[in-house]
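K.L.:
Below: sequence and its predicted model.
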Amino acid sequence: MRASRLMSILLLLQTRGRMTAGELADRLEVSVRTIYRDVESLHAAGIPLYGDAGPRGGYRLLDGYRTKLTGLTTEEAESLPLAGLPGPAAELGLGAVVTAAQLKLMAALPVELRDRAGRIRERFHLDAPGWYRDREPVTHLPAVAEAVWNERPVRVRYRRWRAPQEVERRLEPYGLVVKAGSWYLVARCDEQVRTYRVSQILDLHPLPGRFARPAGFDLAAHWQAYLVEFEARLRRGEAVLRLSPGGLERLPGLMTPGVAAAARESAEPEADGWTRVRVPIESVEHATGEFLRLGADAEVISPPELRERLLAVAERMVGLYRAG
């Protein structure tokens, strides 16, 4: 662990130039006293490292010195696809590995390319989870990831939305997907490839032996096909509604891409400036909540039961406000 930290100090100074003991301590999550001891060890090893006193002081390497210890370990090379996803990498237990890999890559770049890479990091940041939500607890994520990586079957106790809510399944894990901050497991179960939300796994037990992962299985392609099929299966009904210009503009931000695309393709402008559209719906109950978000910018024409349900909700709301 200490050898890794000494190397990290060298790589940080090589890529960033002068850094204070406090900055190094914050970056490596150790005390300033630990940094002082590490610097003494580097001096003793003959590393041309020196410090400047004063407000503009700090440690730096002798001009022209470059460490050759920049080779990636197997674990660091495997973690590179997660380099832009610090949150998910940390949840997988790979946060420190990804950081080390990034440092080594930066140190290996010529100065001009290193500067450009640094500008990108300073100006762009990816925050995957959606607004107004906490990260889901993913207690079993490391065990799931290990099973995916080593092609080991597992037995899980899983909570699903329909009855019976708790079920036991034997799974052959093919891959993990993180979408909007939530982790999903793509696994084979009962001769079918299915999707499971990792936060809904209640218990997990590794099973002996290994399974044969299908040759050529493309996780990204499978996930895209699953999303298309999921929305088509979920939304089997249809609603006709009129949208004001404001409602038409707000629709893509409030509904799923499939609903927004259907509205766009079926749009029929009307004389009063409103637009008639046809959109898929999951159910009358679900559509009621979705269309209420549009407020008075939407009028449902059909199905009649959806129109009546919205009217009943609106009347109850009026009654509440008038009573107050």
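P.N.:
Received it, and whenever you're ready, just let me know what you need.
K.L.:
From here on, just use CA atoms for contacts and neighbour counts.
P.N.:
Fine.
K.L.:
which strand is the longest one in this structure?
P.N.:
strand 166-179 (DSSP state E).
K.L.:
Return the distance of the closest residue in space to Asn150 that isn't next to it in sequence relative to Glu78.
P.N.:
Nearest-residue entry for Asn150: Arg210, 7.8 Å, with adjacent residues in sequence omitted and distances by C-alpha to C-alpha, 6 or more residues apart in numbering. From Arg210 across to Glu78, the span is 21 Å (C-alpha to C-alpha, to the nearest Å).
K.L.:
Tell me which other helices or strands the helix or strand hosting Asp115 touches.
P.N.:
In the assignment (DSSP states H and E), Asp115 maps to helix 111-123. Other helices and strands packing on helix 111-123, by 3 or more C-alpha pairs under 8 Å, 6 or more residues apart in numbering; DSSP states H and E, are helix 95-108.
K.L.:
What are the contacting residues of the helix it packs on?
P.N.:
Helix 95-108 is contacted from outside by 8, 11-12, 14-15, 70-72, 75-77, 79-80, 82-83, 86-87, 89-90, 114, 117, using C-alpha atoms under 8 Å, 6 or more residues apart in numbering.
K.L.:
and if you look at stretch 154-163?
P.N.:
With C-alpha under 8 Å, 6+ apart as the criterion, stretch 154-163 contacts 147, 165-173, 200-207.
K.L.:
With stretch 294-306 instead?
P.N.:
238-247, 250-251, 284-285, 287-288, 291, 307.
K.L.:
So which of those residues sit within helices?
P.N.:
With helices taken from DSSP state H, the overlap with these comprises Pro245, Gly246, Gly247, Arg250, Leu251, Val284, Glu285, Ala287, Thr288, Phe291, Arg307.
K.L.:
how about the strands of this protein, start to end?
P.N.:
49-52, 58-61, 154-159, 166-179, 182-189, 192-197, 201-206, 237-243, 268-269, 275-281, 298-302.
K.L.:
next, the one to line up against it:
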Amino acid sequence: MRASRLLSTLLLLQTRGRMTAAELAEALEVSVRTVYRDMDALHAAGIPLYADAGHRGGYQLLDGYRTRLTGLSQEEAEALFLSGAPGPAAELGLGSVLAAAQLKVRAALPPALRDQAGRIQARFHLDAPGWYADADPVPFLPEVAQAVWNGRVLRLRYRRWKEPTEVDRRLEPYGLVLKAGRWYVVAAPGPRAYRVDQILELRLLEEEFTVPGDFDLAGFWQAYQEQFHSWLHTADAVVRVSPLGAARLTGAAARALRACGEPQPDGWTRAVLPIESMDHACREFLALGPEIEVVEPAELRERMAATARAIAALHAD
């Protein structure tokens, strides 16, 4: 445990530069006293680090010192090669870069871990996009990624769902997110999320910007998803679902069924499910055929019945 923590300390100092004992303690989730003991141990082992006293001081490695990747555990090596997604990297124009980086890491690994990493790549393949949908072309993704990386402003024409459907935008791109095979750029003003495949025209400006120091891309995306779902589900429907219908429910409906479903004597389950709209709910529930019964609201129940009668009439002899 301590050996792993000492290696983590070295890597933190190598990647972040000078760090105080308090910063190291927070990153490693240990006490400041433990950091002091670890630093004494590293110094005794001959690691070239020094400490500066004072308010702006901290621990720092001697310039030019680099540790080698000899402290990876088997699980860490497996996770490293499992996380390399060639599809998204290629879309960003980094396919060859990813391959070169993995080759360098593999060369630095001990033989046992090198063989294990090779087996991981041979046994697992990551394919992010879902079924039944063609991948959306994202011709401007490399330019957007370049703007994100270099802090450059974008001028673009964007297609959205409401009128006017085509709008011009000046964006300061803070980051890129890959969600279910679809790329989004998170950009100011706002910030807001934009689908990269809906960019119609794009121009990379010479103007530069700085991402706010307190901006957290992962935190923003989590909040954005929660807000999106709150917009999406505007009403509820009381339903009865058969075991087969319950198995075919997905997403928020499946989660609601698991959370509040009440088993019925006939083997079905009664539950309150979130819905987007009457039209959308009717289409979704009709896909389950006779495996679901809408109890409330009355408008949705009547619409389901009317649609079922129309289908029956259309297929009658």
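P.N.:
Received it, and whenever you're ready, just let me know what you need. Computed from a prediction, not measured in an experiment: that's the story for all the values here.
K.L.:
Any idea what the TM-score comes out to?
P.N.:
After superposition, the two chains reach a TM-score (TM-score structural alignment, normalised by the length of structure 2) of 0.72; 240 aligned residues with a C-alpha RMSD of 1.9 Å.
K.L.:
Identify, from the ones in helices among the contacts of stretch 294-306 of structure 1, the entry nearest to Tyr50 of structure 1.
P.N.:
Arg250 (58.8 Å; C-alpha to C-alpha).
K.L.:
Leaving aside the residues adjacent along the chain, what's closest to the alignment partner in structure 2 of that closest one?
P.N.:
Mapped onto structure 2 by TM-score structural alignment, Arg250 of structure 1 lines up with Arg248. Closest residue to Arg248 of structure 2 apart from its sequence neighbours, by C-alpha to C-alpha, 6+ apart: Leu288 at 7.6 Å.
K.L.:
What does that neighbour correspond to in structure 1?
P.N.:
Looks like Leu288 of structure 2 aligns to Leu294 there (TM-score structural alignment).
K.L.:
Ala271 of structure 1 versus that match, what's the distance?
P.N.:
21 Å.
K.L.:
likewise Lys104 of structure 1?
P.N.:
63 Å.
K.L.:
do Ser244 of structure 1 as well
P.N.:
Distance from Ser244 of structure 1 to Ala271 of structure 1, by C-alpha to C-alpha: 12 Å.
K.L.:
If you count surrounding residues, which of these two has more?
P.N.:
Ser244 (18 against 6; other C-alpha atoms under 10 Å).
K.L.:
ok, the more buried one touching Asp272?
P.N.:
No. Ser244 of structure 1 is not in contact with Asp272 according to C-alpha atoms under 8 Å; the separation is 9.1 Å.
K.L.:
can you pull the contacts of Ile199 of structure 2?
P.N.:
Phe140, Leu156, Arg157, Tyr158, Arg159.
K.L.:
what about structure 1, which of these hold up?
P.N.:
By both residues aligned by TM-score structural alignment, their matches' C-alpha atoms under 8 Å, those still in contact after alignment to structure 1 are Phe140, Leu156, Arg157, Tyr158, Arg159.
K.L.:
among these, which ones are buried?
P.N.:
Phe140, Leu156, Arg157, Tyr158, Arg159 (16 or more other C-alpha atoms under 10 Å).
K.L.:
possible to save those residues as TSV with distance to Ala316 of structure 2?
P.N.:
What follows is those, written out as TSV (distance: C-alpha to C-alpha, whole Å):
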residue	distance to Ala316 of structure 2
Phe140	51
Leu156	53
Arg157	50
Tyr158	47
Arg159	43
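K.L.:
Those: which two are farthest apart?
P.N.:
Applying C-alpha to C-alpha across these, the maximum distance is between Phe140 and Arg159, 13.7 Å.
K.L.:
still on that earlier bit, Produce a PyMOL select command limited to the buried residues of the contacts of stretch 154-163 of structure 1.
P.N.:
Here is the PyMOL command that selects only those of the contacts of stretch 154-163 of structure 1 that count as buried (16+ other C-alpha under 10 Å):
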select buried, resi 147+170+171+172+173+200+201+202+204+206
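K.L.:
which residue in structure 2 lines up with the residue nearest to Asn150 of structure 1?
P.N.:
Arg210 of structure 1 maps onto Glu208 in structure 2, by TM-score structural alignment.
K.L.:
list the contacts for that match?
P.N.:
Gly151, Arg152, Val153.
K.L.:
hang on, the earlier thing: and the residue nearest to Asn150 of structure 1, how far is that from Thr275 of structure 1?
P.N.:
57 Å.
K.L.:
Glu166 of structure 1 now?
P.N.:
45 Å.
K.L.:
Same check on Met106 of structure 1?
P.N.:
For Met106 of structure 1, the distance to Thr275 of structure 1 - C-alpha to C-alpha - is 53 Å.
K.L.:
Tell me how many other residues crowd Ser8 of structure 1.
P.N.:
Neighbours around Ser8 of structure 1, by other C-alpha under 10 Å: 19.
K.L.:
For it, list the residues it contacts.
P.N.:
Counted by C-alpha under 8 Å, 6+ apart, Ser8 of structure 1 has contacts Ala100, Leu103.
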